[in-house]
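1. structure for this input, please:
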Amino acid sequence: MKRVEDLVRPRELPRTAEIAQRLNWLRAGVLGANDGIVSVAAVVVGVAGATGASGPILMAGMAAAVGGAVSMALGEYVSVSSQRDSQQSMIEEKRADLAQEPDLNLAGLARIYQDKGLSRDTAVLVARELTDHDALGAHLSAELNLDEDDVVSPWHAAFASAIAFTLGAILPLLAILLPPAGARVPVTFVVVLAALGITGWIGARIGGGSRSRAAIRVVIGGALALAATFAIGHLLGASGLVG
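-> Alright, predicted model coming up:
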């Protein structure tokens, strides 16, 4: 019979922090693509409501795609930079605290494991062994649910957000430009709402929520946005303010 020690190999176990980070990136990508679909679709449909010429539609769509991608990237960079600064600050504070009061921190780590159900002696033993192996990593994980190697990168976040938005923006651009002039708006409505339903379903699956409810919400929101911008564009075109 194999011993438990032979069966349990920590290096083969998935790291919860890594899995959570990948899921967060995937969810952010889906949301970024969703934003690209909705915002660019609303712009091109609004312009199509005012004029049937391909030139203005293309220029407006490209401007919305580029501006939106840059805006998403900048926003994500600023947001994630703030998060990274906060994480690094917590890491440095804990490193200094460990250097100044190692015994007090060891006792605190043991109490955390004791509160989780370990006996006092076992909790102290676990705390000592983890501290001997990697004191900073043990305290960051137990106290802050943070891994020193998993500090987020603002550049990665910015590029991922811009790419996701751009990929989402391509769909409404193709949907509005490829069909004949008379079918552009209906085709764009169908394609965009179908894509939004898919992204809503995927986002809910990643987050563990109701997939059908999420898909319906995002489809209704997208339909309202498209209808509103088309109506505004149509009114402006009919008024003669734009040609």
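
2. C-alpha from now on. contacts and neighbour counts both.
-> Noted.

3. list the helices and strands the helix or strand harbouring Leu74 packs on?
-> Using DSSP states H and E, Leu74 sits in helix 54-100. For helix 54-100, the packing partners by 3 or more CA pairs under 8 Å, 6 or more residues apart in numbering; DSSP states H and E come out as helix 16-50, helix 120-139, helix 154-177.

4. dump those helices to a markdown table, plus mean neighbour count and distance to Gly197.
-> A markdown table is the format used below for those (neighbours: other CA atoms under 10 Å; distance: least, CA to CA, whole Å):
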| stretch | mean neighbour count | distance to Gly197 |
| --- | --- | --- |
| helix 16-50 | 21 | 10 |
| helix 120-139 | 17 | 41 |
| helix 154-177 | 22 | 13 |
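
5. Proceed likewise with the subsequent sequence, for comparison:
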Amino acid sequence: MHHSIHEEAHLSNRNHWLRAAVLGANDGLISTASLLVGVAAANPSSQTLLLTGLAALTAGALSMAAGEYISVSSQADTEKADLEQERYELTHNAERELFELTKIYVARGLDHTLAHQVAVALTEHDALEAHARDEIGLTDLSTAKPIHASVASGFAFIAGAILPIIGILTLPTQSLVWSLASVTLVGLILLGIISARLGGAPIIPATARVVIWGVLAMLATSLIGRLFGIAV
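-> The predicted model follows:
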């Protein structure tokens, strides 16, 4: 009888870039569209709108990429510090670290004898890896990757922001606010569906979150633009 090893493709493998990409696309679409809706409500020229959109896209993409890199780098620094601390403890307090690992496995359901045997075996194989995984909670999937997050966030912001900018160039100027809001709403729905599919989440709740917050942001900026008659 033939047996084959089936390796499941886990969606959590996408965590390094998916969170940053969804955040970037969502921010790019909502912030740029909201800004343009607010400015359009003040009845500026098409050139002013286009310049505003391009400035928002450029500044936003660079800001998101830099922000992700800095924040995730801080997380990576913390992880490295924890690993260095564990490396020191394993060198100077090996017995205590072995006992600590044994207690972790006991808490997970193993009897003390088996837990000790497992702790000894894993320590002999790779003590630092065992403590990083089971004590600190660091794995290859959870380890911070600043470059991945930065690139995903920056390019996703551009992808989200480009839609309302295209709308400026193609939509009728006499009803630009409503047309731009409609196009952005479609973009929010698509973003919610795509992010849900990539993350394995239920489509309706994920899409509803994106749409509701996006609509609220556009309403707020449009109201400010109409009240003051100025670009915000």
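
6. please state their TM-score.
-> For this chain pair, the superposition-based TM-score is 0.85 by TM-score structural alignment, normalised by the length of structure 2; 231 aligned residues with a CA RMSD of 2.9 Å.

7. which one of the helices and strands packed on helix 54-100 of structure 1 lies nearest to Val4 of structure 1?
-> helix 120-139 (17.1 Å; CA to CA).

8. any idea how many residues pack against Ile112 of structure 1?
-> Neighbour count for Ile112 of structure 1, taken as other CA atoms under 10 Å: 17.

9. what are the buried residues along whichever strand or helix holds it?
-> According to DSSP H and E, Ile112 of structure 1 maps onto helix 102-115. Neighbour-count burial for helix 102-115 of structure 1, counted by 16 or more other CA atoms under 10 Å, picks out Asn105, Leu106, Gly108, Leu109, Ala110, Arg111, Ile112, Tyr113, Gln114.

10. likewise for stretch 199-206 of structure 2?
-> Neighbour counts over stretch 199-206 of structure 2 (16+ other CA under 10 Å) mark Gly199, Ile203, Ala206 as buried.

11. list the contacts of the second one.
-> Contacts for Ile203 of structure 2 were tallied using CA atoms under 8 Å, 6 or more residues apart in numbering; they are Gly192, Ile193, Ala196, Arg197.

12. redo that, cut-off 10 Å
-> Each residue near Ile203 of structure 2 by CA atoms under 10 Å, 6 or more residues apart in numbering is listed here: Ile189, Gly192, Ile193, Ile194, Ser195, Ala196, Arg197.

13. just the buried ones out of those residues, please.
-> Looks like the contacts of Ile203 of structure 2 have Ile189, Gly192, Ile193, Ile194, Ser195, Ala196 buried, using 16+ other CA under 10 Å.

14. let's have those in a markdown table, adding distance to Glu68 of structure 2.
-> What follows is the buried ones among the contacts of Ile203 of structure 2, written out as a markdown table (distance: CA to CA, whole Å):
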| residue | distance to Glu68 of structure 2 |
| --- | --- |
| Ile189 | 24 |
| Gly192 | 21 |
| Ile193 | 23 |
| Ile194 | 21 |
| Ser195 | 18 |
| Ala196 | 21 |
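
15. any idea how far the residue most central in space within structure 2 is from Ala25 of structure 2?
-> Nearest to the mean C-alpha position of structure 2, by CA atoms, centre = their mean, lies Arg19 at 2.2 Å. Applying CA to CA, to the nearest Å, the value for Arg19 of structure 2 to Ala25 of structure 2 is 10 Å.

16. overlap of the contact sets of those two?
-> With CA under 10 Å, 6+ apart as the test, Arg19 of structure 2 and Ala25 both reach Ala152, Ser153, Ser195.

17. which of the residues you listed lies closest to Val37 of structure 2?
-> Ser153 (23.2 Å).

18. alignment lookup: the closest one to structure 1.
-> Matched by TM-score structural alignment, Ser153 of structure 2 corresponds to Ser161 in structure 1.

19. repeat that for Thr123 of structure 2.
-> Per TM-score structural alignment, Thr123 of structure 2 is aligned with Thr131.

20. same question for Ile30 of structure 2.
-> When structure 1 is aligned by TM-score structural alignment, Ile30 of structure 2 is paired with Val38.

21. next: Asp77 of structure 2.
-> Match for Asp77 of structure 2 (TM-score structural alignment): Asp85.
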